[in-house]
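S.K.: below is the sequence, then the predicted model.
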Amino acid sequence: MAEAHPDLSKAQKRWILVATVLGSSLTFIDGSALGVALPAIQRDLGAGPAAAQWISNAYLLTLGALVLIGGAAGDRFGRRRVFLIGVVLFALSSIACGLAPTAQLLIAGRAAQGIGAALLTPGALALIGATFPQDERGAAFGAWAGAGALFGMVGPLVGGWLSDHADWRFIFWINLPLAVLTVVVALKAVPESRDESATGLDWPGAVLAIGGLGALIWGLTAAPDLGWTHPGVIGGLIGGVVLLAGFLWAEAKGPHPMMPLGLFRSSVFSGINLLTLLLYFALSGAMFFLPFELIRVHGWSATGAGSAMLPFAAVMGLFSGAAGRLADRFGAKLSLSVGPVLAGTGLILLALMPPDAGYVAGPLAGMTVMAVGMTLAVGPLTAAVMGAVREGHTGVASGVNNAVARIAGLLAVALLGVLLSAVFVSGLGSGVDAPDARAQLGAVMAGEGRVPDGAVAAFHRAFQWVMLACAVCAGLAGVIGLLTAPARIQEHGVQKAV
């Protein structure tokens, strides 16, 4: 963690915190609002199921692959500079997204947004670390996280309302005044800082990570349309595996690895990152597919679907502090085993929603239980990851865990999309060939014209299978937490009881 500036006044620190919150709000609002708007985007741009997945995955791909190198770039070239570059890039790519006439151009814009987010997100956290001394960082990070929870509550409602009453493109236009305000505040209030000992960046690792993940996800996403035996699908899957193997080789041999493999010698670090992968896989899958279920099967408006996300953001925002104190008192193992299991229980409740369920009998119970489980797990998860490594490696450890969470979302949308398509096609019966079935799936998800009742029922069954798969992953995460989470949290190389 960076040394704090010793000569900053309280007012200066507050303005620096404001700048980081404003910059991070670009990603908080955009990400949460877009999920509810995806059905409308798919309809307006004539996008099929695979394109709808890529609108989400293009962003997660570049963000997950580059977030580690983004943090290292800030240390070397200046944290304020890299943060501002990320903000400006995010704003410019938001303009491209707002103007995109086709799904393909929107996907390209979303990929550029991911690059901007990979620069500004670690940049915001690094600026907080460089501004506030050790005894003030907890409150500063808490304020930053609380603002994220607030924007998380507002985002789905904004996205839903704009989809229903205006134009989903305004989701991207909102970013522009926020970005301008961020740049003005940062230039006036934020001093530059860097790590004078920082060395080179892991560009080979970044290229291999993007190439490997991109090829693998492309193969998984294209397979339902082209077939698993299509040369392009086979090539994508094999090429992705080969490139990811090359990434691991580069991290083992490179002089400046962005993901030092030595960290994984710790069973706690490895176990908690596997827990993160499974838990965020479950969460991301649920959040991606739930709006389609509520809007296309239950007949809700996009605004109504956005309101279904409120319990999750409210519980996370209001009770994260209490969950942290609970883990301090009873230990991380309890929170990291019970929390994921509770999240899985909430996912089962979402799977059991009947198509005619109202708000209370529908998403309220499932989202609330899932939110309680995630709230119990998230804080102790971060603390356990950072406590599993030596002092001086906590920033890298936290960054790796953040990247794992992003990649989990990327994998969730692709793999669960395969499951959704397979169950949907099977539900239509043998009388419908695969291309027609995929066309009907696209029509259901986009809400295009009249679709057969059987297709809507098949989508509901497919959604149930997706939620159950998410629940299984969350339950497995709880088992891993029970087996690997520490009973003691290690800080700065010293074991302390909890």
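M.R.: Right, received. Where do you want to start?

S.K.: when you work out contacts or count neighbours from here on, use the C-alpha atoms and nothing else.
M.R.: Noted.

S.K.: the closest residue to P311 other than its chain neighbours: how many residues sit nearby?
M.R.: In space, and not counting its chain neighbours, P311 is closest to T368: 5.5 Å by CA to CA, 6 or more residues apart in numbering. The tally of other residues near T368 (other CA atoms under 10 Å) stands at 23.

S.K.: show me where this structure has strands.
M.R.: Along the chain, counting by DSSP state E, strands occupy 488-491, 494-497.

S.K.: which elements pack onto the last one?
M.R.: Read it as strand 494-497. strand 488-491 (3 or more CA pairs under 8 Å, 6 or more residues apart in numbering; DSSP states H and E).

S.K.: quick one: list the elements packing against the strand it packs on.
M.R.: helix 365-387, strand 494-497.

S.K.: so which of these is nearest I238?
M.R.: helix 365-387 (31.4 Å; CA to CA).

S.K.: deepest of the strands of the chain, which one?
M.R.: Sort the strands of the chain by mean neighbour count, taking mean count of other CA atoms under 10 Å, and strand 488-491 sits at the top with a mean of 20.

S.K.: take the one below as the second:
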Amino acid sequence: MTSTTEGTRSAPALLAVLMPAMLATVIASDMVNLVLPAIGAEFGASEAELAWVVTGFLLMFSVGIPFYGRVSDRVSLRRLFVFALLTYAAGSLVCALAPDLLALVAGRIVMGVGAAAIPVLSIIAVTRLMPENRRGTGIGVLSAASGVGTAAGPAVGGGIGQLLGWPALFWLMFAVALVLLPSALRVLPGEPPAGEARFDLPGGVLLGLGAGLALFGITQAQVAGLAAPSSWGSLVVAVVAVALFGWRTVRVAHPFVPPALFANRVYRNAVALAFLAMVVNLGGLVFVPLLVVDVNGLTPGAGALVMIPAGIAVAVVSPLIGRLADRIGTRPLVLAGLAVIGLFSLFLSTFTGGASVVPAGVGIFGLSVGFIFVLTPLISAAAGALPAGQVGAGLGILQGAQFLGAGTGPALFGVLVTARQQGGGGAVNPLYGGSEGAAYSDVFLTMAVVVVPALAVACRMRPREAGHARYTTRV
């Protein structure tokens, strides 16, 4: 008996729901960055207070992803997806009508609760509902939406915010969520999966607490410094929470994360690689726009335009990579992608100190394409290596690792930039010839260094791990 209903559901109809949902939620995470000054001027808020407009959303996102993945093993995709869209719409409405900063932050938190479900449920839906030989293509299409949303978020936010005001961003998200509801009800299955009926809720709370506090502590280190109690205190509590989570995992009958997940070598490698690749990718997506504004003197809106070719490339390449992964497997694509990421990180570190913004555009273009070569095959391989009853939990943890990398990279690199700008001195890279921007050169060089352990993990992948485990369609 199969665990999917491939024969009764159209793959194009499924992706027609999942793609715009993924695009909207990814855009939502970054769309406010360029309108924060306008929000601060309207509400009379400080930079530290404004940071919560971003942090509140991200914290709920990081906590929610593993929960939605785990719950999807016992609750139908239709119910979870509809709940997520309604919650996302409600949070968007609160933000659009917010009379003060507190209401805006509350709305962003509610948005984050809904948005956290979309990426992981979308991947789970493709894994369960599309035929195995088309799974990579489906994941590639979703990766395209995610990549375009990440690159376009600042541009969309800056453009719409400047023309129509920042509340228009949230009215747009509200409308998108409501438009998608009828299609989600029609396309997604209403029957619950035949997975494990129970799991350890306290363990899930500890995992979410650990992930959320780790992200918050890293973010606070960037804003207030590592010596601030809000930074080191959060990190200490995060470590304690994760330790308690590990203790419960090996002692309860139905742990939140089945230990067998990490006995699976394919899955274990995929989690490590997804985290490291996301650290580098988000580092580039954050610091290339900052570079062209700070060093090249572009406006924030013009700086966001530098990212558009990379977003277009991701949209075009991702489905092709998905199909290629279905044919030749994971390892060759991951190794090639990591090599490209490393080379273009070095390129950015070497050539982005001049008057032209072209090297920055070329660098982020190559970085984004390399990342898609890594991520799309990894998700497909991880999904294929998991038994049907562990797909939700496994993909929730995998995407949680991705998101943790997305929060960790920019925060740690931000600390490095601040320290280097305050300390002065030239770039570490001896080939860097720019008169300004040495701190950014060092960040891009550090990104190249992070690729080295990722390559070491990828080299340990066996060629046979490139395929998909055949038992994933059985219960």
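M.R.: Yep, that arrived. Worth saying up front: this structure is predicted, and the values here are computed from it rather than measured.

S.K.: got a TM-score for the two of them?
M.R.: Here the TM-score for the pair of chains, by TM-score structural alignment, normalised by the length of the second structure, is 0.82; 464 aligned residues with a CA RMSD of 3.7 Å.

S.K.: just put the strands of the first structure in CSV and tack on distance to G159 of the first structure.
M.R.: Listed next are the strands of the first structure as CSV, based on distance: least, CA to CA, whole Å:
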stretch, distance to G159 of the first structure
strand 488-491, 39
strand 494-497, 44
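
S.K.: nearest to V18 of the first structure, out of those?
M.R.: Of all the strands of the first structure, strand 488-491 comes closest under CA to CA, at 28.6 Å.

S.K.: ok now that closest one, how far from the chain's centre?
M.R.: Offset of strand 488-491 of the first structure from its chain centre (CA atoms, centre = their mean, to the nearest Å): 27 Å.

S.K.: contacts for that strand?
M.R.: Under the contact criterion CA atoms under 8 Å, 6 or more residues apart in numbering, strand 488-491 of the first structure has outside partners 331-332, 383-384, 386-388, 391, 495-498.

S.K.: one step back: quickly compare the helices and strands packed on strand 488-491 of the first structure and say which is most buried.
M.R.: Comparing those by mean count of other CA under 10 Å gives helix 365-387 as most buried, with a mean of 24.

S.K.: mean shift between that helix and the second structure?
M.R.: Its aligned residues in the second structure lie a mean 2.2 Å from helix 365-387 of the first structure after superposition (mean CA distance after the TM-score superposition for the first structure).

S.K.: what packs against that helix?
M.R.: Using 3+ CA pairs under 8 Å, 6+ apart: helix 365-387 of the first structure touches helix 267-292, helix 310-330, helix 332-351, helix 394-428, strand 488-491.

S.K.: give me whichever of the ones you listed is most buried.
M.R.: With neighbours defined as mean count of other CA under 10 Å, these peak in mean count at helix 332-351, which reaches a mean of 27.

S.K.: just flag the most distant two among the contacts of strand 488-491 of the first structure.
M.R.: Across the contacts of strand 488-491 of the first structure (CA to CA), the longest gap, 21.0 Å, separates G331 and E391.

S.K.: name the nearest residue to the corresponding residue of the second structure for M309 of the first structure, sequence neighbours excluded.
M.R.: Aligned counterpart of M309 of the first structure in the second structure: M307 (TM-score structural alignment). Closest residue to M307 of the second structure apart from its sequence neighbours, by CA to CA, 6+ apart: A151 at 5.7 Å.

S.K.: follow-up on the earlier one: tell me who's in contact with the match of M309 of the first structure.
M.R.: With CA under 8 Å, 6+ apart, M307 of the second structure has these contacts: 151-152, 285, 289, 361, 364-365.

S.K.: which of the residues you listed still touch in the first structure?
M.R.: For the contacts of M307 of the second structure, the aligned pairs still in contact in the first structure (both residues aligned by TM-score structural alignment, their matches' CA atoms under 8 Å) are 151, 364.

S.K.: using CSV, lay out the contacts of M307 of the second structure together with distance to A168 of the second structure.
M.R.: Shown next, in CSV, are these (distance: CA to CA, whole Å):
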residue, distance to A168 of the second structure
A151, 20
A152, 16
L285, 24
P289, 23
G361, 29
I364, 29
F365, 29
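
S.K.: of the contacts of M307 of the second structure, closest to L180 of the second structure?
M.R.: When these are compared against L180 of the second structure (criterion: CA to CA), the nearest one is A152, at 20.3 Å.

S.K.: state the distance from the residue mapped onto A209 of the first structure from the second structure to P99 of the second structure.
M.R.: By TM-score structural alignment, A209 of the first structure lines up with L207 in the second structure. In this view, L207 of the second structure and P99 of the second structure are 34 Å apart by CA to CA, to the nearest Å.

S.K.: more neighbours: which of those two?
M.R.: The neighbour count for L207 of the second structure versus P99, taken as other CA under 10 Å, is higher for L207 (25 against 12).

S.K.: verify the stated contact: A314 of the first structure with A147.
M.R.: No: between A314 of the first structure and A147 there is no contact under CA atoms under 8 Å: 11.7 Å.

S.K.: distance of P189 of the second structure from S3 of the second structure?
M.R.: 11 Å.

S.K.: no, scratch that, I was asking about M19 of the second structure
M.R.: 23 Å.
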